[in-house]
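1. mind folding the following:
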Amino acid sequence: MKKSKKAAIEVSFNWIFVLIAGGVILLFFINLVGTQKEKSQMNIALTVKTELKSIFTGATLSQARQLDIDIPKTTLNFICDFTTCTDFEESDTPSCYSEYSIGETGVNEKTPAQIIFAPSELFGKKILTWTLSWNVPFYVTNFLYITGTDVKYIFVGSSDSANNFYNKFPEKTNKYLRTPNLAPQEEADGNHNFKFIFFDSDPTTFTVSDEIISIANPSNINAVKIDTSSKQISFYYFTDDHTFELEDYIHYLTEAEAYAAIFSDSYNFYKCNLQKAFNRLHLISTLLKVRSETLYNDPQTPSRCKGTYDINNNGLTTIVENSITFFDSNILQISNSAQTLSISNRDTQEKSCALIY
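-> Coordinates of the predicted model:
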């Protein structure tokens, strides 16, 4: 009887040992799989980062170019914080806290001066890029716009402005033109990010469809209103009460900025990248101002040309002074002076003088 009891204890102990050993082995393989998966995701993220850096750099050098790019299925996050931006009054090399990152891998690429307009989050296996030059009135830089196949753009309006903006918008995006009475019936169509672009109607009285509300987070539903007569953009966010509320408004100089607002998820993101653009505008306009002053003071400059080089009259001084900080009143000042500068530059051409820009 004692022998039988001892054997039973040994059998029980053996089973306990087997279970413990099996558990340890199982945990080892689970950890191994997890580690390999993490390594694989990290390798993919590093590959995507390298490819995107090359693509984005190349895209910014090409004007009016559209590209659709296949990438491994992943999430891209874009950040640009206006409150972190510095300008030429604060630094010789102004910048903003700005980056794009790949999923939750921790892999990111800093973009302190690169001007990129994109949703805060993109998910999928394809991204679309588009570039437009920014001329004020001289060439300053290219704006790079980025989006994905999971973003739906709904242009709401029936005016010529609505049609023009819709027609110029990249063909391969999920873009739709709707009249104000049909837009509230818009379906999700499998998308999770929605941008409404208004022209003729008030976003605060607009009703978003229940289907879109049920599928998207409020942060992924936003709107802008573009008033082409006053050249003003109004930014709206979507509330928990399922209505659009005005966040802020700003004037714009060119259509490139209006498209930038369409691609941006928030006013903060838009302002951040426009501050980068203003930093570049300030740098280039300062160089042009020096050149214009030099031509004005050069004794060999023909008298017929001198008037066009007067920086106090040709608009350059005002552009330099108002391009330090991205601010609405500065935009209005630059807008008027840009027209003056354009006329002065045309005059130099007609008088066979050296061009201002």
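2. could you use CA atoms for every contact and neighbour count after this?
-> Will do.
3. give me the number of residues near residue 110?
-> By other C-alpha atoms under 10 Å, the residues close to residue 110 number 14.
4. now it. Nearest residue, chain neighbours left out?
-> residue 99 (4.3 Å; C-alpha to C-alpha, 6 or more residues apart in numbering).
5. doesn't that neighbour lie inside a strand?
-> Yes: checked against DSSP: H, G, I helix; E, B strand; the rest coil, residue 99 lies within a strand.
6. isn't it up against residue 80?
-> Yes: using C-alpha atoms under 8 Å, residue 99 makes contact with residue 80 at a distance of 6.7 Å.
7. higher neighbour count, these two?
-> Ranked by neighbour count (other C-alpha under 10 Å), residue 99 and residue 80 place residue 80 first, with 25 against 18.
8. what about the more buried one, distance to residue 270?
-> Residue 80 sits at a distance of 8 Å from residue 270 (criterion: C-alpha to C-alpha, to the nearest Å).
9. could you do residue 129 as well?
-> Counting by C-alpha to C-alpha, the gap from residue 129 to residue 270 is 17 Å.
10. so what's the residue count around residue 278?
-> Using other C-alpha under 10 Å, residue 278 has 23 neighbouring residues.
11. what do you get for residue 70?
-> Burial measure for residue 70: 11 neighbouring residues, criterion other C-alpha under 10 Å.
12. which residues does it contact?
-> Shown in contact with residue 70 (C-alpha atoms under 8 Å, 6 or more residues apart in numbering): 125, 126, 127.
13. which of those residues are buried?
-> Among these, those scoring as buried are 126, 127 (criterion: 16 or more other C-alpha atoms under 10 Å).
14. before we compare anything, build this one as well:
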Amino acid sequence: MIQPRFIMKTHTGALRPGNYSILIAKCTSPDKSYYPEQVEGKLAKFIGSRSIAKYVVLIATTKNRGFGFLLDNMTWSWKGHVINAVLKYLGKFSEDKNVYFNLSQLEKIAYLKYFLETEGALILKFSEKFADKKEITYSHLKNEIQNIFEEIYEGYIDIAPDFRIRMKIKEMFKEMQRRMKNKKHVYDKSTLPHKIKPHLQALCDLGLLEVKNENTEEIYKVVIHNKINPLESLYKELKNFKQLEESIENNNFFPIIGKILGLNPTKYSIKQHEELLKETFLLGYRSMKNVVGLADISALVDWCCIKLLSEKNILIYPQDVQEFLDKIRKYNPSSIRYHVNGKGRISYIIWDETFN
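-> The predicted structure follows:
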């Protein structure tokens, strides 16, 4: 469903991608359920902050318009499996929390995709502001954040495809105003840092912004990648909320990520890259499969796109991975078995690893 893509309920430090890596690597599992409070306690012990841990767990599921790395029972969703596969491949099992906040290119591409899906509307508004100005003060952004939130809600009301969704978004907007607890519907100044700082911290960790201090003022500056301003490039690619939603609907973020990071990738070719795709797919499958050999197809598709773009600078589309599977199934039907989810949709795969 179309909804304003930004996270409202958060806390300074809580949106840093490293928190979610720690959550996956150290506090949860693919099949063991926990109460959220148990996971929160484990995470708080690891990172040393109960308040940050509370919000990380809160927005790790799809509740509160969150990322969806975890299911409600605190086991990994398919996105959680992707993050785990990335961490496992990199050998990130450290007990040192700082290791998880220093992101490799592989991690940045993975998290960029999921941040655009979850925080895309807010990132797009930041991109609009940084398209003309290469640096902006924290105080300016802090004072603008309420206007930005309101513009996002108004923009999504305009593009809502039907009356029901339009009314639902309007109700979200009213709820935001009710939470301000004053007649003018203005955020209290003491809450503003928690409204803006978490999002800026995440963009810094993802390599899109950097922060410097001048005369007690924080200044956020765009990080240039191969002469490309990533936020200006992102704004040119997405332009508006409608186009953002179309990119989400079509799972079309990898070419955009390749452009904003200045990668200039080579497009996938069956003739040149099919064996490499097979190796990558099997690496992900072995990492993700459960005890009966089932692995989530969506997770494997994202894994292939992320790893090939990061390590081989090859741009592969989700449909390329599906065509690869269709080809194998056509010529070796017994090598692949599909399984449906609870809604009757094909979602899982079992690969016969004796097939070469």
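15. what's the TM-score for these two chains?
-> TM-score for the superposed pair, counting by TM-score structural alignment, normalised by the length of structure 2: 0.26. Supporting figures: 166 aligned residues with a C-alpha RMSD of 7.1 Å.
16. related to what we said a few turns ago, residue 56 of structure 1: which of the contacts of residue 70 of structure 1 is nearest?
-> Residue 56 of structure 1 lies nearest to residue 127 out of the contacts of residue 70 of structure 1, by C-alpha to C-alpha, at 11.1 Å.
17. correct me if wrong, but the closest one is in a helix.
-> No: under three-state DSSP, residue 127 of structure 1 falls outside any helix and is assigned strand.
18. buried stuff in stretch 33-41 of structure 1?
-> By 16+ other C-alpha under 10 Å, the buried positions in stretch 33-41 of structure 1 come out as residue 41.
19. strands of the stretch 251-356 of structure 2, residue ranges please.
-> Secondary structure of the stretch 251-356 of structure 2 (DSSP state E, counting those that start in this stretch): strands located at 266-267, 295-296, 314-315, 336-340, 346-351.
20. residue 115 of structure 2: which of those is closest?
-> Per C-alpha to C-alpha, nearest to residue 115 of structure 2 of the strands of the stretch 251-356 of structure 2: strand 314-315, 19.2 Å.
21. ok, residue 121 of structure 1 to residue 268 of structure 1 distance?
-> In this view, residue 121 of structure 1 and residue 268 of structure 1 are 15 Å apart by C-alpha to C-alpha.
22. who has more neighbours out of those two?
-> The neighbour comparison of residue 121 of structure 1 against residue 268 (other C-alpha under 10 Å) goes to residue 121, with 21 against 18.
23. state the helix or strand in which the nearest residue to the more buried one once chain neighbours are set aside lies.
-> Nearest non-adjacent residue to residue 121 of structure 1, counting by C-alpha to C-alpha, 6+ apart: residue 77, 4.5 Å away. Secondary structure from DSSP states H and E places residue 77 of structure 1 in strand 66-81.
24. just give me the longest helix of structure 2.
-> Identified as the longest helix of structure 2 according to DSSP state H is helix 105-132.
25. just the buried residues of it, please?
-> Using 16+ other C-alpha under 10 Å as the test for burial, helix 105-132 of structure 2 gives 105-131.
26. got it, and stretch 338-349 of structure 1?
-> 338, 340, 341, 342, 344, 345, 346, 347, 348.
27. list the buried ones in the helix or strand hosting residue 42 of structure 2?
-> Taking DSSP H and E as the criterion, residue 42 of structure 2 maps to helix 36-47. Of all the residues in helix 36-47 of structure 2, those buried under the rule 16+ other C-alpha under 10 Å are 39, 40, 41, 42, 43, 44, 46, 47.
28. ok, the fourth one to residue 306 of structure 2 distance?
-> Applying C-alpha to C-alpha, the value for residue 42 of structure 2 to residue 306 of structure 2 is 29 Å.
29. before we move on, what about the first one?
-> Distance, residue 39 of structure 2 to residue 306 of structure 2, by C-alpha to C-alpha: 28 Å.
30. likewise the fifth one?
-> Remark: distance between residue 43 of structure 2 and residue 306 of structure 2 (C-alpha to C-alpha) = 26 Å.
31. swap in the second one?
-> Remark: distance between residue 40 of structure 2 and residue 306 of structure 2 (C-alpha to C-alpha) = 29 Å.
32. try residue 54 of structure 2
-> Residue 54 of structure 2 is 29 Å from residue 306 of structure 2, by C-alpha to C-alpha.
33. for residue 56 of structure 2, same thing?
-> Counting by C-alpha to C-alpha, the separation of residue 56 of structure 2 from residue 306 of structure 2 is 23 Å.
34. what's the answer for residue 175 of structure 2, then?
-> Residue 175 of structure 2 is 37 Å from residue 306 of structure 2, where distance means C-alpha to C-alpha.
35. who has more neighbours, these two?
-> Neighbour comparison, residue 175 of structure 2 and residue 306: the larger count goes to residue 306, with 28 against 11 (by other C-alpha under 10 Å).
36. let me know whether that one touches residue 110 as I believe.
-> Yes: contact criterion C-alpha under 8 Å: residue 306 of structure 2 and residue 110 qualify, at 6.0 Å.
37. can you tell me the helix or strand for residue 278 of structure 1?
-> Short version: residue 278 of structure 1 belongs to helix 267-297, going by DSSP H and E.
38. helices or strands up against the helix or strand hosting residue 40 of structure 1?
-> Secondary-structure assignment from DSSP H and E places residue 40 of structure 1 in helix 2-60. Contact analysis of helix 2-60 of structure 1 by 3 or more C-alpha pairs under 8 Å, 6 or more residues apart in numbering; DSSP states H and E lists strand 66-81, strand 97-102, strand 107-110, strand 121-135, strand 139-148 as its packing neighbours.
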